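A.B. asks: A predicted structure for the sequence below; I have some questions about it.
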Amino acid sequence: MLRLSCFLSLATALPAVAQSPLFGWPVDCNLDQTCYVQNLVDHDPGPGTADFRCGAQGYDGHKGTDIALPDLRAQAAGVSVLAAAPGTVRAVRDDMPDILQGQPGAPDTTGRECGNGVVIRHGGGWESQYCHMALGSITVQPGDRVAMGQPFGRIGLSGQSEFPHLHFELRRDGARVDPFDPDSDESCTLDPEDTLWLTPADPAAGGLIAVGFSTDVPDYSAVKAGTADRSLAADAPIVLWGYAFATRPGDILQIVIDGPDGRVHLHEETLERAQAQMFRASGRRAPAGGWAPGTYSGTVTHLRGAQVLGQMTVQSDLP
């Protein structure tokens, strides 16, 4: 197998041309429903970070689009990686363990940051790269032809990865190209019709990954694993948690719990720092005599000024 490298030398993006290919979504998921964009291409040539909106959704030197799954449970269920355009497989690696960085047994990824992955040539100097795939899931070899939308593996945890996602990268003649802003025109806005996506896509600039009820404040590891939900009990606290991404200083996270007799709890917090991912939980202890039976509804809202970046509601019945 040919050796794969996720991090090439940073090059200035080439302008998009009239005959640029269009690319399909490279993950079998629904954007901002069953997956979300965690990190975007960094357009800042210096030590700072600037995505195509002139925001900071990513990190310094990031050359691709990170399409993330909500939790480890979704990854374990299996989510297919799809060829974004027809082409010929140039390189494959499929020998690295599925262990997130920071976890026991995580390997040294120096020079192998991409983990298990595939590079596909599309002609005209264009190629796409797919990183952090699941060990043993890749079904193509160098020289194979692939069609647009063809599944050839699954999202995994391999390489320099701290959450389940696909790092998708486009290059033309070796220079990175942002599919959301192929001309790098610094307009700080998105024109869905002037991207390289076959179906226009407008990723959220932050929002909620998941929400749930519990009877105490859950461990963050359980939130990330997708196992933090708990059934309500009449004599236990009612806690609502929210798992958010791409937060910025000044964002507001609002946690509201309503019960069969009206409002149970309201918590609103102004966030003090930028975080790629974070969670908050808030609730109330059971009153004397316990909670009334009925349906309890919890809503978490992520606000940036007057803009609602994300809102999720969950319900639980207490017999």
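C.D. replies: Happy to help now that I have it.
A.B. asks: make it CA atoms for all contacts and neighbour counts henceforth
C.D. replies: Noted.
A.B. asks: in which helix or strand would I find Arg171?
C.D. replies: Assigned by DSSP states H and E, Arg171 belongs to strand 165-172.
A.B. asks: And the next helix or strand past that strand?
C.D. replies: Next in line after strand 165-172, if elements are assigned by DSSP H and E, sits strand 175-177.
A.B. asks: Which residues does the helix or strand following that next one contact?
C.D. replies: Going down the chain from strand 175-177, the next helix or strand is strand 207-214, by DSSP H and E. The contact list for strand 207-214 (C-alpha atoms under 8 Å, 6 or more residues apart in numbering) reads 36, 70, 228-232, 238-247, 298, 300-302, 309-314, 316.
A.B. asks: thinking again about what came up before, show me what the strand holding Arg171 packs onto, helices and strands only.
C.D. replies: Counting contacts by 3 or more C-alpha pairs under 8 Å, 6 or more residues apart in numbering; DSSP states H and E, strand 165-172 packs against strand 65-68, strand 126-133, strand 175-177.
A.B. asks: got another, please set it beside the one above:
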Amino acid sequence: MSVRSILAALSMFPVLAGAASALELRLPADCSLGKDCFLQQFPDMKKGEGAVDPYCGIATYDDHDGVDLRILSMQDIGRGVPVVAAADGVVLRGRDGMEDQLIVTAAERKAITPQACGNGVVMSHADGVETQYCHLRKGSIVVRRGQKLKAGDKIGEIGASGLVQFPHVHLSVRVNGKEIDPVTGNEVGTSCVVDPADAKPLFASSVVAAIKPDQPTVLGFGLSGSVIEYDDLVMKGPPETAKPGDRLKIALTGPDGEAVAENTTEPVDRSKAVYFSYAGKKGSPKPGTYTLDVAVIRKGAPLLSESKTITVE
């Protein structure tokens, strides 16, 4: 192996807080939030042109009506991450059979828009609540119309069917026919909340607690045998969810404690959904255990850091 490169990516999300509603929704996938799945986008709370997320931030896009829970890449679809019922209820309808593929061109987008949800399921719950699960993996849906489910029962698996730019499950919530943001309890397209204490989320407190205030997330990092190209990541998302000025630092330490490679990016010039960098050194690495450190720098100080050891044989 002639080249070793290091990859890291980050994404940012707003704080969620407040009291839960009478009907509590669990996470719509059987995964660990912030570890192997990530909240990428929220509903657009602004009517008309422009987009504002539930807490008056930028983690959304125009006319988005739900919450997107993502996995890292198309390869992760193969792990079979279960999509599960967010609450007790009954299956109303569903669709399967659409391919998992990322939409890139305008022509692809136009063609897929009539079936934007892709493979999906709609459920009915108590108190006039409906939940809809979109973009499921082809052939993964295991429920049928009229079937009763308990919260946490498997519906299918996270995929990339329909109108998608990254693999995820899109959760929409409707109460008496109105689209509701599950993180604040407000009707979609009406208003955001400046103070998180004013929110009354439908999500359970355990989901709310897993969201860290104004905290970036390191989606992943490791070693590669060649220079990383952005398109190889297959981790695209909405614009404007990373803060300007943030920097990403990567350092690789060799088996003898010597610095092998290090890179600190220039400050992010604008808000971004996903940001990545790499550092590398030509030549074959000698066998041994390497330490890889990644840090997000904000205002000159580390905001978060992660580390792992990797053995080269």
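C.D. replies: All right, it came through fine. Note that the coordinates shown come from a computational prediction; the quantities given were computed from them, not determined experimentally.
A.B. asks: Could you identify which of the helices and strands packed on strand 165-172 of the first structure is most buried?
C.D. replies: strand 126-133 (a mean of 27; mean count of other C-alpha atoms under 10 Å).
A.B. asks: mean shift of that one relative to the second structure?
C.D. replies: When the second structure is overlaid, strand 126-133 of the first structure sits 0.4 Å from its aligned residues on average, using mean C-alpha distance after the TM-score superposition for the first structure.
A.B. asks: Output the residue interval of the second structure matched by that strand.
C.D. replies: Counting by TM-score structural alignment, strand 126-133 of the first structure falls onto residues 129-136 of the second structure.
A.B. asks: One more: stretch 151-163 of the first structure?
C.D. replies: With TM-score structural alignment as the criterion, stretch 151-163 of the first structure aligns to 154-166.
A.B. asks: Same question for stretch 88-96 of the first structure.
C.D. replies: Going by TM-score structural alignment: stretch 88-96 of the first structure matches residues 90-98.
A.B. asks: Name the surrounding residues that touch the matching stretch.
C.D. replies: 118-125, 138-141, 143-149, 161-162.
A.B. asks: okay, now Ile158 of the second structure: neighbour count?
C.D. replies: When neighbours are counted by other C-alpha atoms under 10 Å, Ile158 of the second structure registers 34.
A.B. asks: what's the nearest residue to it once chain neighbours are set aside in contact with, if anything?
C.D. replies: Nearest non-adjacent residue to Ile158 of the second structure, counting by C-alpha to C-alpha, 6 or more residues apart in numbering: Leu136, 4.9 Å away. By C-alpha under 8 Å, 6+ apart, Leu136 of the second structure lies in contact with Val83, Gly118, Asn119, Gly120, Gly156, Glu157, Ile158, Gly159, Ala160, Ser161, His168, Val169.
A.B. asks: Arg137 of the second structure now?
C.D. replies: Counting by C-alpha under 8 Å, 6+ apart, Arg137 of the second structure has contacts Ile77, Glu99, Asp100, Asn119, Gly156, Glu157, Ile158, Gly159, Ala160, Ser161.
A.B. asks: Tabulate those (CSV), appending distance to Ile250 of the second structure.
C.D. replies: As requested, the contacts of Arg137 of the second structure are exported to CSV (distance: C-alpha to C-alpha, whole Å):
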residue, distance to Ile250 of the second structure
Ile77, 27
Glu99, 37
Asp100, 33
Asn119, 38
Gly156, 37
Glu157, 33
Ile158, 30
Gly159, 31
Ala160, 30
Ser161, 34
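A.B. asks: give me the element the residue of the second structure most remote from its centre is part of.
C.D. replies: Most distant residue from the mean C-alpha position of the second structure: Asp256, 37.2 Å away (C-alpha atoms, centre = their mean). Per DSSP H and E: Asp256 of the second structure is located in neither a helix nor a strand.
A.B. asks: Distance of it relative to Cys56 of the second structure?
C.D. replies: The gap separating Asp256 of the second structure from Cys56 of the second structure is 49 Å, by C-alpha to C-alpha, to the nearest Å.
A.B. asks: Likewise for Lys178 of the second structure?
C.D. replies: From Lys178 of the second structure to Cys56 of the second structure the distance is 20 Å (C-alpha to C-alpha).
A.B. asks: What sits closest to the residue nearest in space to the middle of the first structure if chain neighbours are left out?
C.D. replies: The centroid of the first structure falls nearest to Ala68 when counting by C-alpha atoms, centre = their mean (2.5 Å). Leaving aside its chain neighbours, Ala68 of the first structure sits nearest to His165 (4.0 Å; criterion: C-alpha to C-alpha, 6+ apart).
A.B. asks: How many residues are close by that neighbour?
C.D. replies: For His165 of the first structure, using other C-alpha under 10 Å, the count is 30.
A.B. asks: For it, give me its contacts.
C.D. replies: Residues in contact with His165 of the first structure (C-alpha under 8 Å, 6+ apart) are Asp66, Ile67, Ala68, Leu69, His132, Ile155, Gly156, Leu157.
A.B. asks: same thing but 6 Å
C.D. replies: Listed by C-alpha atoms under 6 Å, 6 or more residues apart in numbering, the contact partners of His165 of the first structure are Ile67, Ala68, Leu69.
A.B. asks: And for Leu304 of the second structure?
C.D. replies: Ala295, Val296.
A.B. asks: Recalculate using a threshold of 8 Å.
C.D. replies: So Leu304 of the second structure contacts Pro216, Ala295, Val296, Ile297 (C-alpha under 8 Å, 6+ apart).
A.B. asks: Roughly how far does the counterpart of Tyr278 of the second structure in the first structure sit from Ala50 of the first structure?
C.D. replies: Using TM-score structural alignment, the partner of Tyr278 of the second structure in the first structure is Ala281. According to C-alpha to C-alpha, Ala281 of the first structure stands 30 Å off from Ala50 of the first structure.
A.B. asks: Let's have the helices and strands packed on strand 165-172 of the first structure in CSV, adding distance to Phe213 of the first structure.
C.D. replies: Output for these, formatted as CSV (distance: least, C-alpha to C-alpha, whole Å):
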stretch, distance to Phe213 of the first structure
strand 65-68, 23
strand 126-133, 31
strand 175-177, 41
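A.B. asks: No more questions from me, cheers.
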